[in-house]
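[1] sequence and computational prediction follow.
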Amino acid sequence: MRILLVDDDEQLMEALASKLVDQRYAVDIATTGEMSWEFMLLFDFDLVVLDWMLPDIDGVELCQQIRAEGYTMPIMLLTARDRHNDKVLALDSGADDYVVKPFDFDELTARIRALLRREISISSPILEWGNLKLDPKTHEVHHKQQLLPLTPKEYGMIELFMRHPQQVFSPGAVINNLWAGEDPPGEEAVRTHIKGLRQKLKAVGLAKDTIKTVYGVGYRLKTNDDNSTAETSQLNTQPPKRNADINQIWLQFKDLAFERLASLEKLGIALAENKVTAELQAQAKSSAHKLAGSLGCFGFPEGSKIAKQFELFMDHNPLKPEDLEQVTKLTTSLRADLQHQPFEKIKDVLSNNISLLIIDRSHDPNLDQQLITEANNHGMKTHIATDLTQAQRILERESIDALLHKIVFPDGEDLKFLEQLHQHQPNVPIVAIAESPQLLDRLNFVRRGGNLILQHPVEPLIAVKAISELIDNLGKANKVLIKVLIIDDDPQLLLSLSMSLEPWGFEITTLNKSTQFWEVLESTEPDILVLDIEMPDLNGIELCQILRSDRYWQHLPVLFLSVHQDNQTKNQAFNIGADDYICKPVTGSVLANRILNRLKRMRIH
């Protein structure tokens, strides 16, 4: 399906186009109203997305002109204007939807899909043609439950034919629909893709001429005599894949954003020198408008607000020397905000909102109140429990980010509670306040998943700061997702390991066929490899030797997990390049800690 984006903010539109192309839409971008008309005369669009403030025409006026010419495709107004009257005016002018900048990319693309579904005269987004089913939401095509491995262009072709089953498409029409925004290829490229698509349709049991050639004209699906088209109301609720990383998109357009900021700062300099011109002021207002509409989309919501304030401030024409202070204040604040990483301030707010459970079975009300006060001063939400039953109820009802436990060693009941908590929520840091803990006490504590012991008595401020630092350090350690590849010929063991390791925040890939090792290795690019020794075809020792012989992969950490406990096997593993060796059976927490420790040592060296 083909979408036209009309907005003079090329930075924002290219980012949006990238998201839409990833979802297999054909996208064209026009930066003026005149350019949009040229596109509309050339191509048939399924949706138009319009900005309100275009250089040569008002977006609402353009919307009215489109409707006056008889075009019926959905139109979405995408603008920074958020007043109620503006929304009413736009919808009354023929727009089908109204979205205020800055927007969330995934929400916007979902709205676009919703508008496109309204235009399809079927009761659901899933298309059917005989036993062939196409789901535009997941961009998947199945024949009798078998997924077709289609390229983006092949998918676009079959979608085009299934949406218009009675229509013949010339090679030129196929190119217009599928190669938007790209240099159009020759008709030979269409024939090549048609050939590939036919082969894949035949491979799943369909006739090779499912896509018929109408000689001298083009291509279409077979007639109703051979197949019939039908629709289904079944919905697929899986969300679209997030193929585009907003942080990466921001890196592409960061320089342009700072150029626009420089335009605002240039106005401040001119104001200080009493050299403000109408042209300079108009340029600064345009830059502020574009920054207000785009920065929030790239993870700078505060930047969007500041730019919007600047834009509104510019409405007071002309600027006077006494406005210099406000202009300087806004530009300084905006530059400071853009020095952060996208979404950084949002993450800071979320990280400060820590939910802390305090367990004090000794019933020390003074200490408890001081801990609650200090925690609240640090932005933490606190829960207090005076026994383990009460603590368990809180854990069942609330989402806890950290635990502070005043414990008296030795106490088997407390340690058992901590062990059970760690097994169910391994990412929750556990801090203990203990009086004169002995070496064995400390060992039992860390074996149960404890992270930090504070000597009693302890200042409440020190205890709260220690919790904050611990959470911050654990957050930094887990910020980069650790990818683990596990190879074992026992599917049940692989399932068990996946379930026990995933709560630790690992990205787990499992493989039970060692012959597929290299293909999976290169596609997943793991941070660490876990190998069984005894496997059919290729054993773990041989896989490790293959790995160590490759210049690129020879430094990948390898951890052996085997039932063999004899020294000869262990020595053989270490001699050919193993980094660690664990004997089965093993618990998830032990394996997770061995993986983390191995990676820590790798970073140190």
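    Structure's in. What do you need?

[2] please make it C-alpha for all contacts and neighbour counts, starting now.
    Noted.

[3] which elements pack onto the host helix or strand of M602?
    Following DSSP states H and E, one finds M602 within helix 588-604. Here helix 588-604 is seen to pack against helix 491-501 when contacts are counted using 3 or more C-alpha pairs under 8 Å, 6 or more residues apart in numbering; DSSP states H and E.

[4] give me the buried positions along the helix it packs on.
    L494, L497, S498, S500, L501 (16 or more other C-alpha atoms under 10 Å).

[5] need the next SSE after that helix, C-terminal direction.
    Assigned by DSSP H and E, the successor of helix 491-501 is strand 507-511.

[6] and the direction of that next one versus that of helix 491-501, what angle?
    Angle, strand 507-511 to helix 491-501, by axes from the mean of the first three to the mean of the last three C-alpha atoms, to 10 degrees: 170 degrees.

[7] can you pull the buried residues of strand 507-511?
    E507, I508, T509, T510, L511.

[8] let me know the secondary structure of the closest residue in space to I372 that isn't next to it in sequence.
    The shortest distance from I372 to any non-neighbouring residue, by C-alpha to C-alpha, 6 or more residues apart in numbering, is to T382 (6.3 Å). In three-state terms, and counting by DSSP: H, G, I helix; E, B strand; the rest coil, T382 is strand.

[9] how about M76?
    Under three-state DSSP, M76 falls in the strand class.

[10] V6 versus that one, what's the distance?
    Distance, M76 to V6, by C-alpha to C-alpha, to the nearest Å: 10 Å.

[11] alright, now check it against this:
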Amino acid sequence: MRFLVVENDEAQAHQIKKALVEQGYVVDVVIDGEQGWAYVEAFTYDLLLIDSSLPELDGIDLCRRIRQQAYTVPILLLTVQDSSTDQVACLEAGVDDRLVKPFTKAELFARIRALLRSPRKANTPLLKWQDLRLDPVSREVTYEQEPLSLSPKEYSLLELFLRNPKRVLTQSTILEHLWSFETQPNEDTVRAHIKRLRRKLKKVNAEKMIDTVYGVGYRLKPLAENPSQPQSALAKQTDSNPPQKDLSIDSAFEGTSVSAKVDLADSWERFKTLILNRINTLEQTITSAQTPTLTPQLCQDAELQAHKLAGSLGMFGFKSGYRLAQQIEQWFINAREHPDIPTEIETVKTLIAQLHQELQQPLDWLEEKTPSHLHENLISTLQSATNSPTQYRILVVDDDLELSEQLQRAAINWNIQLDVTSKLEKARLILQENSPPDLVLLDLVFPNHREGGFILLQELKDQFPELPVLVWTVRDDITGRAAVARLGGNAFLSKSVPCDQVLETIKDILQSTPTASTQILAVDDDPITLNHLLQLLPSYGLEVTPLADARLFWETLEKTTPDLVILDLEMPHFNGVELCKTVRTDPSWNALPILFLSARKDPKTVQNIYQAGADDYISKPFAEAELITRIFNRLDRIHLLRSLAETDPITGLVNRRRSTHDLNRYLHLSQRHCQPFSLALIALDRFQSINNQYGYGVGENVMRQFGQVLLHQFRDEDIIAHWGGEEFLVGLYASHKADGYKRIAQLLELIERTVFPVADHVQIQMTASAGIATYPEDGTDLSSLYTASNAALYQAKAAGGNCCSTMSGFSQSELG
């Protein structure tokens, strides 16, 4: 199930999202009411968790707008207000339930279960497929009344299929439903989860439940009997853990595990600066007041800051701080609502001073794991991640053991594990195991069976159609290549190529699975053609926007941002060739795939279509199989080209071109929402000496492993890019200077302790230097921030390396 959390307090949003994700839910988070409304309009959610006090659009007003537009999604309002007036406002706005901050995880989950159990929610009944049962409320899965143990993601995948029993789900559709908006992985992750789910279903004799629609996606196998029978029936469930009315901060931490406390302490270190800044803002508001009477706007702004403080401090276990923040909030409410009554500013100054003092007190859960211990654990975890088992498992079927050994030694640097067998029968046994490989590297020629490789390739095509196969053989002729292509081989390499090229091809196959994009813009003045496309394409997971009036083409194009356009040739006002040329003259759209449908087949017409910039042409009337194949071929090709254009081939990180786009997007968000942004430029120290001593191949291996360390160290939402040479760039949204400095300092310490295995019996230890710049102090655009971080990097290098530097510096108080 997919939830939306609308919460302006980043600390609280982080904790809520973390708790929900641990329960297997997919969670999107936005920070203001207008963003929340945009997400509600754009995506389908099973539950909304909305804070009552939001900027741009208030939480109550957001709920009211959602109900006015007839959205029936359940809403859980999060608030620090517990008055009868507040309750009435919530009910009138259409809120289904409200939760007073701070709250325990147990109460949050109980409220969620109660809402999802509500009879008005149409998607909570028991889901069925033959003898398989899935209960969305208890999250239990059974087959023939026997429980089926699934991971959270496997459960969500199975639930998605059961909720869409007649739909073909493309990889992109699965990604959209099972991963949050900002943390979507690539498509090979979908294939891996499909494989694992099928493996679990096979154990209970339900392995044929999920069909593969080749070139399109996956679907639930249609039931042989009673196809019109409903797929679900209402399930009677009781909640064994009802919500509690009374809540204290003490109970919020009761029974918290040690690991959860460690995570909480880590979160406190992340958001401590943000919380202190909010207190400073309150202090400045009072200090800047020239008269005992504050303006209503100042009071309202301060009231919001205090409101967010109360929720944050409660979740982090500051009992007295939570109550102090509530008193401060109430003081500003009284000052705003009763400006005619004199206010005693010294009262609120005393409360703020007490709040400062409260945050200096150690907490029980924080003392159990001090920041130094947290740091040591972080180093240990990331060190083990660097030396962890390889990411991909490859089955090598080859009788050339000497060459296989060379490949195994080279694979150390590529995060690839090779299982080698020289026997075809042994390979068949391995393929039948519970954990099949991610890819098969296959020779074609064997001493006792010259055609054995072709026979095994045919068996793989029939029994494991989703398993990628790379053929690596001495039989390098057109006959062999054509046979491999006919049998479904993903790639063909001659054994004359070096081992690194084989491993690079393996990574490309596993990481560059094309996406079946979903947005199609169909432009045709013939309503019959449009209707046919509307009936046909959605069954393959393609969403169609029909357009009969060519005069609206450009505004529809910009509004829908399609992944492919289907054009008719002859239309009133503007014909298809004119529209195609218009698209090709715009740099933002000139790579958009365009497919023509036309009843005209003469060579001149076809030539004009391709000269205008069309990618493909199909004559009317068209066959379903031909149209679908042409569409997905074009979508696959454009996705592959984009992937190649945006990914650094050495490190696998995003390149400068893609990261520049992402960094500018984050800077725009920072400017819009007044959020800080830190940019770190990181360079390996004395990297050229490694190239000189060991060669450029070893240097690339070091950079590749360094890129993996960066991916483990930073958050999914952080931007991590290879900027060029030995330079890497990290963008940290909503990170102040001190926060960014601490995180980069942790990284540099980790690098110093890391041993990089780069070749056979060769290990290297390195250091790195970094320069940090922060928006808006050091620059307001990417160019100025990069210049500042580059200058800071030179300072760090000049100081001897293995350190980080900032241009503007910081005080000890900023470091906390």
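    Noted; the coordinates are in hand. Small disclaimer: the values here were computed from a predicted structure and weren't measured.

[12] where does the TM-score land?
    Taking TM-score structural alignment, normalised by the length of structure 1 as the basis, the two superposed chains have a TM-score of 0.50; 344 aligned residues with a C-alpha RMSD of 3.8 Å.

[13] mind listing what's buried along the helix holding M602 of structure 1?
    Buried residues in helix 588-604 of structure 1 (16+ other C-alpha under 10 Å): G588, S589, L591, A592, R594, I595, R598, L599.

[14] distance check, E41 of structure 2 against R2 of structure 2.
    Taking C-alpha to C-alpha, one finds E41 of structure 2 at 14 Å from R2 of structure 2.

[15] and the strand or helix carrying F517 of structure 1, what does it pack onto?
    Assigned by DSSP H and E, F517 of structure 1 belongs to helix 517-524. On a contact count with 3+ C-alpha pairs under 8 Å, 6+ apart, helix 517-524 of structure 1 meets strand 483-487.

[16] what's the angle between the strand it packs on and helix 517-524?
    160 degrees.

[17] mind giving me the packing neighbours of strand 483-487 of structure 1?
    Strand 483-487 of structure 1 packs on strand 507-511, helix 517-524, strand 528-531, going by 3+ C-alpha pairs under 8 Å, 6+ apart.

[18] try 6 Å this time
    strand 507-511, strand 528-531 (3 or more C-alpha pairs under 6 Å, 6 or more residues apart in numbering; DSSP states H and E).

[19] make TSV out of those and add distance to V349 of structure 1.
    Output for these, formatted as TSV (distance: least, C-alpha to C-alpha, whole Å):
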stretch	distance to V349 of structure 1
strand 507-511	26
strand 528-531	33
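
[20] between those strands, which one is nearest to E107 of structure 1?
    Nearest of these to E107 of structure 1, taken as C-alpha to C-alpha: strand 507-511 at 26.1 Å.

[21] give me the contacts around the closest one.
    I482, K483, V484, L485, I486, I487 (C-alpha atoms under 6 Å, 6 or more residues apart in numbering).

[22] most neighbours out of those, which is it?
    Ranked by neighbour count (other C-alpha atoms under 10 Å), the contacts of strand 507-511 of structure 1 have I487 at the top, with 27 neighbours.

[23] surely that residue meets L531?
    Yes: the criterion here is C-alpha atoms under 6 Å, and I487 of structure 1 meets it with L531 at 5.2 Å.

[24] list residues touching both of the two?
    In contact with both I487 of structure 1 and L531: no residue, using C-alpha under 6 Å, 6+ apart.

[25] re the thing from before, what residues are shared contacts of M76 and V6 of structure 1?
    V49.

[26] following the longest helix along structure 2, which helix or strand comes up?
    If you go by DSSP state H, structure 2 has its longest helix at helix 258-287. For helix 258-287 of structure 2, the following helix or strand on the C-terminal side (DSSP H and E) is helix 296-315.

[27] packing partners for that following helix?
    Looks like helix 296-315 of structure 2 contacts helix 319-337 (3+ C-alpha pairs under 6 Å, 6+ apart).

[28] just confirm F3 of structure 2 is within a strand.
    Yes: judged by three-state DSSP, F3 of structure 2 forms part of a strand.

[29] quick check: it touching V30?
    No: counting by C-alpha under 6 Å, F3 of structure 2 stays clear of V30, with 11.3 Å between them.

[30] what ranges do the helices span in the stretch 351-500 of structure 2?
    364-368, 371-386, 401-411, 424-431, 452-463, 478-486, 499-511 (DSSP state H, counting those that start in this stretch).

[31] ok so, going back, identify the contacts common to F3 and V30 of structure 2.
    What both F3 of structure 2 and V30 touch, as defined by C-alpha under 6 Å, 6+ apart, is an empty set.

[32] and A284 of structure 1, what helix or strand is that in?
    Judged by DSSP H and E, A284 of structure 1 forms part of helix 278-294.

[33] and the host helix or strand of E259 of structure 1, what does it pack onto?
    Secondary structure from DSSP H and E places E259 of structure 1 in helix 246-272. For helix 246-272 of structure 1, the packing partners by 3+ C-alpha pairs under 6 Å, 6+ apart come out as helix 278-294.

[34] and the next helix or strand past the helix it packs on?
    Next along from helix 278-294 of structure 1, by DSSP H and E: helix 301-313.

[35] all good on my end, thank you.
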